[in-house]
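Novice: Following is a predicted model, sequence given first.
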Amino acid sequence: MALESVIIAGGGMAGFATARELRSRGFTGQLTLIDPEGLPYDRPPLSKDYLLGTRTRDQILLAGEDWFRDRRIEVLAGRAAALKPDEGVVLLEDGRELAADRIVLATGAAARKLDVPGSDLETVLELRNRADADKLRDVLRPGVRLAIVGAGLIGAETASAALALGAEVTLVDPVDPPLVPAVGTTLARRLHRMHEERGIRVLTGIPAAITVQGQEHRLALADGAAVYADAVLVGIGVVPETGLAVSAGLDTDNGILVDEHQRTSHPKIYAVGDAARVRLPDGTLLRRAEHWEHARNTGITAGAALLGQELPNHGAPWFWSDRHGVHVEGVGSMAGEGRVVIREKEGLPAAAFRLDADGRLEGCAAIDGGFTVRAARRIIDRRIPVDPAQLADSAVDLRKLAR
C-alpha cells in the first residue's frame, strides 16, 4: 500500500530533516510536524550566537512559515502525549487525535539533571531550548558570577559566551581535561587551558550540594571547596526522551531502539535524532549519538526508508564546536586503542589523528582546521592508506593525501 500520510512528533533538526527529505524525495501525501514550540529552530546557536544576542529568534529558525506552506507541511504547536501504534494514532495533550500511515518520533533529549541536594532549585539553570537560553541571557550581565557545572561542549561554549558578556565565570568538571574521547588528550588539554588563559576560573571537582541564601548560590564540592555565584548552570549532557516510546511498548535501552532504516520495534513507528539508538541485526547496540549532523542524517535516512528507497551512506560522523574565538571540528572516532599522531602549527597542537592497529585512519580532530578535517573524512571513508609522518608534518597538504 502506498504511503499517504506521515506524522513527525518533534521539531528539532531530526524531525525537520525527515520532513524535508520526504518532500525532496517526491512524497506528496499528508505531512504533519508536531512540536511544543511550533516552527523548528536550530539548537547549536543557543550556546553561542543566540545567547550572545547576535542572532534573533527568527534567524535561528530552520525554515520560515512560507517554506512549510510551500511544501504543504503542516506544523502544529502541541505535545504528543501518547501513541496507539497499531492504529497509527498520536494523541496530543490537548485531547486531539491525529492518525497517519507512519509515525516518526523525533523527541530528542532532555538536559541531564545533577543528582545532588539543591539541584532541583528553580534558580539552577540548564540550556537545552530557546526558553532556557532566554532565561540565561536575562541573568548574564557584566560582573555577574556564573558557576557552570560541566566543561564539555555546552559548558565550554556557554562559558565563552558568558565571559564575552562580562560575567565572572567559574567552570567545574570532575575530569581534567574534558573532551578526551572527542578530540584526544593533547587537543583536549589545549582547549581546556583556553578558559584560564582568558580569565575563567577552572576547578576540577565533583559537585556535592547547591544551596541558596538570598541571591547567592553556594556550590559545594566533594573535596570541601565551595564556589559562590549569582547563578548556577548545569551542563552535564543529555538523556533521551523515551517516555512516549516506553508508554507505547516500544523497545528502549538508553534510547528508542531502531534498525538501520530507523524503524522501531513496531513497523508503523520510526525514530530519529538524539532519542534513537541503533540495534544491529545480531542484537548489538551501537552508542547513541547526539550531534547535529547525526540528527540530520537520521532524518535523511528515515525519509528514504519510509519511501522504500535506497538508504544513503553518510560516512564517518562529524561534529563541531566553538569557544573563545576558535573553531573545533572532529570526524570519525578519537576514542579507542591505536596510535595518535599530532600535527602542530606555530608550536601548538593543531590537529590529532588516531590510527588503528593496521595503520588506517579512524579519527581526526582539529582546531581551526576545517580543511584538515574534511580531508581526513575522505581518507577515513575511502580507507586510503596514509603515512603517519606525513600526518604529523604541517608542510604536507592533507588534501593531497586524500586523493
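Specialist: All right, it came through fine. Numbers count the residues shown, from 1 in each chain.
Novice: contacts and neighbour counts: CA atoms only from here.
Specialist: Noted.
Novice: all helices of the chain, in order?
Specialist: All helices of the chain, identified by DSSP state H, fall at 13-24, 49-52, 65-70, 130-139, 153-164, 180-183, 185-197, 243-247, 292-306, 370-382, 388-392, 398-401.
Novice: Show me the one of these that comes nearest Leu114.
Specialist: Closest to Leu114 of the helices of the chain, according to C-alpha to C-alpha: helix 153-164, at 13.7 Å.
Novice: Just the buried positions in the closest one, please.
Specialist: 153-163 (16 or more other C-alpha atoms under 10 Å).
Novice: and the residue nearest the centre of the chain, what is it in contact with?
Specialist: Nearest to the geometric centre of the chain sits His291, at 3.5 Å (C-alpha atoms, centre = their mean). Neighbour list for His291: 274, 318-319 [criterion: C-alpha atoms under 8 Å, 6 or more residues apart in numbering].
Novice: and Pro267, how many residues sit next to it?
Specialist: Pro267 has 11 neighbours, counted by other C-alpha atoms under 10 Å.
Novice: A further structure is provided below for comparison with the first:
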Amino acid sequence: MSLASVVIIGAGHAGFQVAASLRQEGYDGKITLIGDEPGLPYQRPPLSKAYLLGKITETSLLFRPAEFFETQRIELLHDQATAVDRLNRRVLLASGAVATYDHLVLATGAHNRPLPVPGAELEGVFGIKAKADADVLAPLVKEARNVVVVGAGFIGLEFAAVAAALGATVHVLELGDRPMARALSREMSELFRDAHEHWGVHFDFRQGLARVIGENGRVCAVETSDGRTLPADLVVFGIGVIPNVQLATEAGLQIENGIKVDASLLTVDPQISALGDAACFPCLYNDEQPTRLESVQNAVDQGRCIAARLMGKPAPYSALPWFWTDQGNLKLQIAGLSTGYDSTVVLGSVEAREVSVLCFRNQHLVAVESCNRMGDHMAARKILARPPKLTPQTAAAEGFDLKAWEAANRD
C-alpha cells in the first residue's frame, strides 16, 4: 500500500466508517480522524427520539468504545480543520497543529438551516443536530406544556411525536401542504398525518413563522405568517440542512449542491475524496444525475466504497438508497428514490397502519415506502437492487404479496 497516511475530516457516520473499513480492508498506515465535538464518535438518528426519551444512554449512542480506536490505531483528534493545503497535502487545525496526508477524506456533513426570523436567538429555540442539542433539550421537553415545531420533515415529526407522548400540546407549522412532502407519496404522508393528529399533534399547513416572541430572554410564543399568536415554551425547528463545503470551497474544489465527486467519490483532486451529507455524486438510482443524499445508509456505504478504492479495489458507488424514521409506534422505511413517480399501488391496511406504497415511474418500480411492514421493506431492497421487473398491474392484482413475489422472481 503506497498511502502512508489517510486523514479524515468529520467523525460522524461517514468519517467513522471510512476509518473502520480501512482497517477491515487491511490498511496498515496512519489514520487520523478529526472531529470538532468532544468525546467519542456517536450515532445521530436516535438524538431526536429514543435518546430524548431516555430510552437509550449516552454509551449506547457510541459507534465503538474507546478501546476500539486504540486497538485499531485510529488517532482521534478533537480539533477543527480550518484549511486544506492541497499543494503540501496538509490540513491546518484551529489548535495550530497540522495533519499531513497522502489521501484526504472530506466527511464534513451538514449543518441545520438557520431559522430566519426575529427572535430565533431566544432561549428555548432549538435545532437538533448534535448530542449537545439533545442534552439541553431532553429535560426541557419533559417540562414543556406548549411546543411549536417548525417544519414537518423527519426530524420535526420525530420530535413532535416525542413531545406529544410526554404530554405537551404540540403545534406543527409547515409551508407545504402535507407532512414529509418532499420525501413521501401522498398516501403515506396522509397516514402519518392521521397518526400524529390521533396523538394530539395539530398541523398548520401552508403556514410559516413570522417571529419568535420572548419574555426575559426566553421564548413565550410565536407569531405565524397570517398574524396569529401561539403560546410556546419550546420551539424546535427542522427546515433542512446546508452541506458543509467551506473547507472544500476555499481549497478550490468543485461545488455543486455539495462537494462535487465522480462515480467513485473522488473530487477533482485525485488525493481527496468526499462523501456523506456533504457530497454530491452521480446517483445510479436517479438517472446518474448529481445527487446529495442525507442518510446513514448512504454515509456508511460510501465510506466502504472509498476504503475499498484506497485499498486497490475501485468500483463505482452503486448502493441502493434507503431511509427510515421512527415516529411514535410507526416505523417508516423507504427503499429507492421516488423522484418523479407517476403512479402508486398501496398494499396492506391503512386502518391498522401497516402499509406499503409502491411508487412507479413510466411503469418501472422506483421506490417502496413501508410503514410497520419490515418484510416488505427487505423484499423491496432486494427487488430494487437489480433491474426491477415488477409492474403496477401485477402489484395491483388482488392478493398480491411483495415478499412472495420477490422470492419467486429471484434471478
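Specialist: Here it is on my side, so go on. Only a predicted model underlies this, so the values are computations on that prediction, with no experimental measurement involved.
Novice: List the TM-score for the superposed pair.
Specialist: Superposed pair, TM-score by TM-score structural alignment, normalised by the length of structure 1: 0.94. Supporting alignment: 400 aligned residues with a C-alpha RMSD of 2.0 Å.
Novice: Trace the residue nearest to the centre of structure 1 over to structure 2, please.
Specialist: Taking TM-score structural alignment, His291 of structure 1 has Ser295 as its aligned residue in structure 2.
Novice: Val272 of structure 1 maps to what in structure 2?
Specialist: In structure 2, Val272 of structure 1 lands on Leu275 (TM-score structural alignment).
Novice: Pretty sure Arg304 of structure 2 sits against Gln17.
Specialist: Yes. Arg304 of structure 2 is within contact range of Gln17, at 6.7 Å (criterion: C-alpha atoms under 8 Å).
Novice: Mind filtering the contacts of His291 of structure 1 down to those shared with structure 2?
Specialist: Compared against structure 2 with both residues aligned by TM-score structural alignment, their matches' C-alpha atoms under 8 Å, these retain 274, 318-319.
Novice: JSON lines for the buried residues of helix 153-164 of structure 1, including distance to Ile200 of structure 1?
Specialist: Converted to JSON lines, the buried residues of helix 153-164 of structure 1 look like this (distance: C-alpha to C-alpha, whole Å):
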{"residue": "Leu153", "distance to Ile200 of structure 1": "16"}
{"residue": "Ile154", "distance to Ile200 of structure 1": "15"}
{"residue": "Gly155", "distance to Ile200 of structure 1": "12"}
{"residue": "Ala156", "distance to Ile200 of structure 1": "10"}
{"residue": "Glu157", "distance to Ile200 of structure 1": "12"}
{"residue": "Thr158", "distance to Ile200 of structure 1": "12"}
{"residue": "Ala159", "distance to Ile200 of structure 1": "8"}
{"residue": "Ser160", "distance to Ile200 of structure 1": "9"}
{"residue": "Ala161", "distance to Ile200 of structure 1": "11"}
{"residue": "Ala162", "distance to Ile200 of structure 1": "10"}
{"residue": "Leu163", "distance to Ile200 of structure 1": "8"}
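Novice: How many neighbouring residues does Thr391 of structure 2 have?
Specialist: Thr391 of structure 2 has 15 neighbours, counted by other C-alpha under 10 Å.
Novice: Can you tell me the closest non-neighbouring residue to it?
Specialist: Gln363 (5.9 Å; C-alpha to C-alpha, 6 or more residues apart in numbering).
Novice: If any of the kept ones among the contacts of His291 of structure 1 are buried, give me the ChimeraX selection for them.
Specialist: Here is the ChimeraX command that selects the buried residues among the kept ones among the contacts of His291 of structure 1 (16+ other C-alpha under 10 Å):
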select :274,318,319
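Novice: Would you quantify the distance from Leu61 of structure 1 to Glu74 of structure 1?
Specialist: As defined by C-alpha to C-alpha, to the nearest Å, Leu61 of structure 1 lies at a distance of 16 Å from Glu74 of structure 1.
Novice: for Glu197 of structure 1, same thing?
Specialist: Using C-alpha to C-alpha, Glu197 of structure 1 is found at 49 Å from Glu74 of structure 1.
Novice: out of these two, which sits in the more crowded spot?
Specialist: Between Glu197 of structure 1 and Glu74, counting by other C-alpha under 10 Å, Glu74 is the more crowded of the two (15 against 9).
Novice: what's the counterpart of Ala308 of structure 2 in structure 1?
Specialist: Ala308 of structure 2 maps onto Ala304 in structure 1, by TM-score structural alignment.
Novice: for that match, what are its contacts?
Specialist: Ala304 of structure 1 makes contacts with 21-22, 25, 310-312, as judged by C-alpha under 8 Å, 6+ apart.
Novice: Give me the distance between it and His261 of structure 1.
Specialist: Taking C-alpha to C-alpha, one finds Ala304 of structure 1 at 8 Å from His261 of structure 1.
Novice: Give me the common contacts of the two.
Specialist: Common neighbours of Ala304 of structure 1 and His261 (C-alpha under 8 Å, 6+ apart) are Leu311.
Novice: before we move on, back to that, narrow the contacts of Ala304 of structure 1 to just the buried residues.
Specialist: Neighbour counting by 16+ other C-alpha under 10 Å classes 21-22 among the contacts of Ala304 of structure 1 as buried.
Novice: between the contacts of Ala304 of structure 1, which is closest to Glu168 of structure 1?
Specialist: Glu21 (43.8 Å).
Novice: got the contact list for that closest one?
Specialist: 299-300, 303-304.
Novice: give me that answer again for 7 Å
Specialist: 300, 303 (C-alpha atoms under 7 Å, 6 or more residues apart in numbering).
Novice: Show me what it lines up with in structure 2.
Specialist: Aligned partner of Glu21 of structure 1 by TM-score structural alignment: Ser21.
Novice: cool, and Ala225 of structure 1?
Specialist: By TM-score structural alignment, Ala225 of structure 1 lines up with Arg228.
Novice: How about Val238 of structure 1?
Specialist: Correspondence of Val238 of structure 1 to structure 2, assessed by TM-score structural alignment: Val241.
Novice: Test my guess that Ala380 of structure 2 contacts Val368.
Specialist: Yes. Counting by C-alpha atoms under 7 Å, Val368 is a contact partner of Ala380 of structure 2 at 6.3 Å.
Novice: Find the residues that touch each one of these two.
Specialist: Taking C-alpha under 7 Å, 6+ apart as the contact rule, Ala380 of structure 2 and Val368 both touch Ala335.
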